[in-house]
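Asker: predicted model follows, preceded by the sequence.
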Amino acid sequence: MASSAEVRVVATTRVPLLRRPPPHLEQIPLSLFDAWFLPLSPIQRLFLYDDDGGADYPSLVESLKSSLADAIAVFSPLAGKLTYVPSTGDVVVDCSPSAVGDGVEFLEAEADGEARALSSAERYDVPAFLRLIPGLQAPKLPAPVLAVQATRFVGGGGGVAVGVAVHHAVKDGHSFWRFMDAWSAAACGRPSPPAPAFDRSAIVHPMAADVARRILRKMTPELPLLRTTKSVRQPLQHHEAITLELDSHRIADIKNRIVELDEATRASPGTDQSRRRLLPSTFVAVSALVWSSVVLARSQPDEGAGADADARAHLVFFADCRRRLDPPVDAAYFGNCVRGCVAEAAARDLADPRRGVLHARDAIQRAVTEFLERPMEAFDTWLDTVGALIRQPGFVAVSASPRFQAYAAADLGWGAPSRVESVSESAPDGLVVLTGGRKEASVQITACLSPVHMEAFRLQVLDW
């Protein structure tokens, strides 16, 4: 399927909500964590399957709809609508009978070509991927929360794509993959995972409702109109997107090499040799490699970069606050419960081909430590900080997590997908998405970068 290939929608149906939500969940207000994400782009994930498991396509579609209905019966807010309440200034997920009566939009489509051509390409076709995702952007409230598109590839080797779009104000990555796991369980006949919890009062804050309203006024001052945040309105088509996979052996090598560099540093005269560094976590190790590799690629002499010896580089990443709040929030909590963190280091240190990863690791670990000690510090301003950094030429951000088992959670009845991707038309240059990969304990890296930097980045990640 080339960029110019047409995707034809052949049917639009609705997947009904099988069970009415209890009365206390008919109006779920956006929390102070949710409110940040109201004007941002939806979470969009594409699942490519090289074959259909031998099922005829109408039966496959009916199976998808049936299992989706079972999943949203438990995750009822996904069938609701984001709605503005002028009398209070709140935005709620409206799960009242009139709001959920339409169910969830389900598009059936066809495309020329074969899924394998897309799933096997290291550098993916952004326009082609976007056409396999249902549209969910809404200029004003009320707005739907979830849409699904199933696309059959006709001709060639066939295959199926399932595109899922969810409004970011309703859930974060942790919650998204819990929903996908529940959908997979329904499709495969596995026992259902633990039931989700939707009650926003689980987030204890002395002025939770007031803070949420203040953030809404700041982020979406023209409610019920929605304006996509300018800081993320940058076409992905201006960049390239590449997907790499690091297997468990490669990840172990990266961690061990970081420790070896530490030991070499401690052996140098005049250094503190009393403290032995432990192996970094997979997130810290891979993020350090990614960040330093981007900075190194951008500092190549022919790009005219790296001349400023005092330049600072920043990495934005998101941390889950569930276990860090007081009292902690249960892992089953369904919604947003993340905040941004910023690591900072000298660009010239990160651009060191050998030791840049070590400098990156130290900076990321400092930012993690600061978050663990003060998870809610400067909460009202963190998105302003991130927005300012996005507009800087050295911006790098890592989203999602290697803990998200994207492939295992997307078996929708005929096997795990051959490719899972985060797809966006507004991802900035420097955005990197990390998830669990196809193989056990592997990590998938999807990076959005300028074409002139992509190959240097790729070689550094694979060869360091």
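Answerer: Sure, I can see it. Residues are numbered from 1 along each chain as shown.
Asker: contacts and neighbour counts: CA atoms only from here.
Answerer: OK.
Asker: can you tell me the closest non-neighbouring residue to residue 126?
Answerer: residue 237 (6.7 Å; C-alpha to C-alpha, 6 or more residues apart in numbering).
Asker: tell me who's in contact with the one you found.
Answerer: 126, 127, 425 (C-alpha atoms under 8 Å, 6 or more residues apart in numbering).
Asker: list the contacts for the last one?
Answerer: With contacts defined as C-alpha under 8 Å, 6+ apart, residue 425 is in contact with 126, 130, 234, 235, 236, 237.
Asker: cutoff 6 Å now
Answerer: 235, 236 (C-alpha atoms under 6 Å, 6 or more residues apart in numbering).
Asker: hang on, isn't residue 329 packed against residue 322?
Answerer: Yes - using C-alpha atoms under 6 Å, residue 329 is in contact with residue 322, at 4.6 Å.
Asker: mind checking how far the residue nearest to residue 126 is from residue 391?
Answerer: Noted for residue 237: a distance of 17 Å to residue 391, by C-alpha to C-alpha, to the nearest Å.
Asker: try residue 219
Answerer: Distance, residue 219 to residue 391, by C-alpha to C-alpha: 17 Å.
Asker: pick out whichever of the two has more residues nearby.
Answerer: More neighbours surround residue 219 than the other of residue 219 and residue 391, with 22 against 14 (other C-alpha atoms under 10 Å).
Asker: need the contact list for that one.
Answerer: So residue 219 contacts nothing (C-alpha under 6 Å, 6+ apart).
Asker: quick one on the thing from earlier: in helices only, show me the contacts of residue 237.
Answerer: With helices identified by DSSP state H, the entries of these that belong to them are 126, 127.
Asker: which one of the contacts of residue 237 is nearest to residue 138?
Answerer: Within the contacts of residue 237, the smallest distance to residue 138 is 14.9 Å, found for residue 425 (C-alpha to C-alpha).
Asker: below is structure B, check it against A:
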Amino acid sequence: MEHHQKTLEIIEVCQVPPPHEKPITSLPLTFFDLLWLRFPPVNRLFFYQTSNSTFHSLVPNLKHSLSLTLQHFFHLAGNITWPLNSPNPFLNYVPGDAVSFTIAKSNSNNFNHLCSNLCEAVQTQPLIPTLNITHEKASVLSLQVTLFPSFGFCIGITTHHAALDGKSSTMFMKAWAYTCSKLIESPKSLSLPENLTPFFDRKVIEDPKGISEIYVKEQLNHGGTNNRSLKVWETKNTKEADAVKGLFELTPSHIQKLKEHAQTKLKNKVKLSTFSVTCAYVLTCLVKTEHIEANSVAFIFSVDCRARLNPPIVATYIGNCVKGQLVHFEVNGLLEDDGFIKTLEGIIEALNRIQEEEVLSGAETWMSRMKSFKDIILLSVGGSPRFEVYSVDFGWGKPKKVDITSIDKTGAFSLSESRNDNKGVEIGLTLNKPKMETFAHHFAHTLESFGRFEKVE
């Protein structure tokens, strides 16, 4: 780690405010937000390849467009706080608040390696910005631009999970990119289109069951009494020093063949989603790789509740509006020849429950159930192809690579659309080198073992 830190030169650490000060504004945290109050931040890295001719204007354009974007997202320049005189924590903006914006320069020529499908996880750590979090106050957004002269640049974004879910943070990045690209093309046209105009009104999240009150009590009683500390939980890094981040792809052809194979084996014929077959395939390969000693494992994935609430809320709502859906598996069943089918059946059943149940069914116990996860082996997934992260173009072309680095510590795998514009799915995960080689083998050959299918490259 120290070696990699030496290759990075911090040029400037500044605070970027909205272009015009806003009045003091407080946003309550809904029960969707309160679930994540002490969860570790989420990190993403966006790598862009550019020519040296763009470097003289790159940082000024990014900084100016960020300020203009914060005119619409000024709440994100604020902080989460939980004063003694407040029964609940809240997101607070006061005039003078700003977003931390770090500009760095890499003295290494490893840009192309960082953008490759296989990279040492430790090499990305210096590119990740940090949030300023104390017991009393927590910033919600931090950004870092790292320049790789002669190669390109990387934008790192770190967000507080209690302020933004994945859809929200991606929408912010798209709004910033849109503003920056328009600033380059036509400085007079800087309003955001409707699909990128944020909606912050928390009143749309109705809470007739008093779920927020239940969650607040649980947060206060966690680790003591009247615990208002905003320090996030430390993630136990289970990854070895030689951990590597691997990116894998399922093309539309592979996905279609997985669906065709599943239809010949499933007892009940259903319309299969790309999400279900992709997760089932990755989990099958991952369980074979990890040599799990426990009898059972659980898989959790997030469900966007915006369109599922009654009444539904707008897609541009900024905040958290996701629930976790849990699936339990017997490990031995996943290791058998039809492990993919058993995994898929479990995911299909969980997806069916989403359609059949009221979306907030059992919400009163969501937080207490999350605390029980430490007692089970939990596999999870982050991101979504629907976020379309490869469309985040600041005016210098689409990303060469997008990396959710926060999964490096959690053991989750990530999903996004393929960077190859082929409507495939890109999968990211972090393992030590021997396990990554084993996973790559299973990923390439499991589909082939189903018969009459080519291997996944």
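Answerer: That came in fine, so what should we check first? Because the structure is predicted, anything quoted here is derived from the model rather than measured.
Asker: which SS class is the residue nearest to residue 126 of structure 1?
Answerer: helix (DSSP: H, G, I helix; E, B strand; the rest coil).
Asker: try residue 10 of structure 2
Answerer: Going by three-state DSSP: residue 10 of structure 2 is strand.
Asker: that one against residue 104, yeah?
Answerer: Yes - using C-alpha under 6 Å, residue 10 of structure 2 is in contact with residue 104, at 4.3 Å.
Asker: list the contacts of residue 334 of structure 1.
Answerer: 175, 196, 197, 198.
Asker: how does it look with 10 Å?
Answerer: 75, 77, 170-172, 174-176, 178-179, 195-200 (C-alpha atoms under 10 Å, 6 or more residues apart in numbering).
Asker: got it, and residue 356 of structure 2?
Answerer: So residue 356 of structure 2 contacts residue 350 (C-alpha under 10 Å, 6+ apart).
Asker: measure it to residue 350 of structure 2 for me?
Answerer: Counting by C-alpha to C-alpha - residue 356 of structure 2 and residue 350 of structure 2 are separated by 10 Å.
Asker: quick one: end-to-end length of stretch 347-354 of structure 1, please.
Answerer: 14 Å.
Asker: swap in stretch 263-277 of structure 2?
Answerer: By C-alpha to C-alpha, one end of stretch 263-277 of structure 2 lies 11 Å from the other end.
Asker: about what we covered before: overlap in contacts of residue 10 and residue 104 of structure 2?
Answerer: What both residue 10 of structure 2 and residue 104 touch, as defined by C-alpha under 10 Å, 6+ apart, is the set 144, 145, 146.
Asker: of those residues - the most surrounded one?
Answerer: residue 145 (26 neighbours).
Asker: so residue 72 of structure 1, which state does it fall into?
Answerer: Residue 72 of structure 1 is classified as helix under three-state DSSP.
Asker: average offset of stretch 345-353 of structure 2 relative to structure 1?
Answerer: Aligned to structure 1 and superposed, stretch 345-353 of structure 2 gives a mean residue distance of 1.3 Å (mean C-alpha distance after the TM-score superposition for structure 1).
Asker: now, among the contacts of residue 334 of structure 1, which is nearest to residue 284 of structure 1?
Answerer: residue 174 (18.0 Å).
Asker: show me what that closest one aligns to in structure 2.
Answerer: Aligned counterpart of residue 174 of structure 1 in structure 2: residue 167 (TM-score structural alignment).
Asker: tell me which helix or strand that match sits in.
Answerer: helix 166-185 (DSSP states H and E).
Asker: longest strand anywhere in structure 1?
Answerer: Assignment by DSSP state E gives strand 146-158 as the longest strand of structure 1.
Asker: buried residues of it, list them for me.
Answerer: For strand 146-158 of structure 1, a neighbour-count test (16 or more other C-alpha atoms under 10 Å) marks 146, 147, 148, 149, 150, 151, 152, 153, 158 as buried.
Asker: ditto for stretch 380-394 of structure 2
Answerer: Here stretch 380-394 of structure 2 shows 380-385, 387-394 as buried, counting by 16+ other C-alpha under 10 Å.
Asker: next, the distance between the ends of it.
Answerer: Terminal residues of stretch 380-394 of structure 2 lie 31 Å apart, using C-alpha to C-alpha.
Asker: any idea how far that stretch is from the chain center?
Answerer: With C-alpha atoms, centre = their mean, to the nearest Å as the basis, stretch 380-394 of structure 2 stands 8 Å off its chain's centre.
Asker: turn the contacts of residue 237 of structure 1 into TSV, including distance to residue 340 of structure 1.
Answerer: Putting the contacts of residue 237 of structure 1 into TSV (distance: C-alpha to C-alpha, whole Å) gives the following:
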residue	distance to residue 340 of structure 1
126	26
127	29
425	21
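Asker: what is the nearest of the contacts of residue 237 of structure 1 to residue 17 of structure 1?
Answerer: Looking across those and measuring by C-alpha to C-alpha, the closest to residue 17 of structure 1 is residue 425, at 29.9 Å.
Asker: one step back: without its sequence neighbours, what residue ends up closest to the match of residue 174 of structure 1?
Answerer: Computed as C-alpha to C-alpha, 6+ apart, the closest residue to residue 167 of structure 2 that is not its neighbour in sequence is residue 387, at 6.3 Å.
Asker: how near is that neighbour to residue 127 of structure 2?
Answerer: Taking C-alpha to C-alpha, one finds residue 387 of structure 2 at 22 Å from residue 127 of structure 2.
Asker: now residue 334 of structure 2
Answerer: 37 Å.
Asker: those two - which one has more neighbours?
Answerer: Counted by other C-alpha under 10 Å, residue 334 of structure 2 and residue 127 do not tie: residue 127 has more neighbours, with 26 against 23.
Asker: trace the more buried one over to structure 1, please.
Answerer: Residue 127 of structure 2 maps onto residue 132 in structure 1, by TM-score structural alignment.
Asker: so its match makes contact with residue 150?
Answerer: Yes - if you go by C-alpha atoms under 10 Å, residue 132 of structure 1 and residue 150 touch, sitting 7.9 Å apart.
Asker: what residues are shared contacts of the two?
Answerer: Residues within reach of residue 132 of structure 1 and of residue 150 at once, by C-alpha under 10 Å, 6+ apart, are 46, 47, 109, 110, 161, 162, 163, 164.
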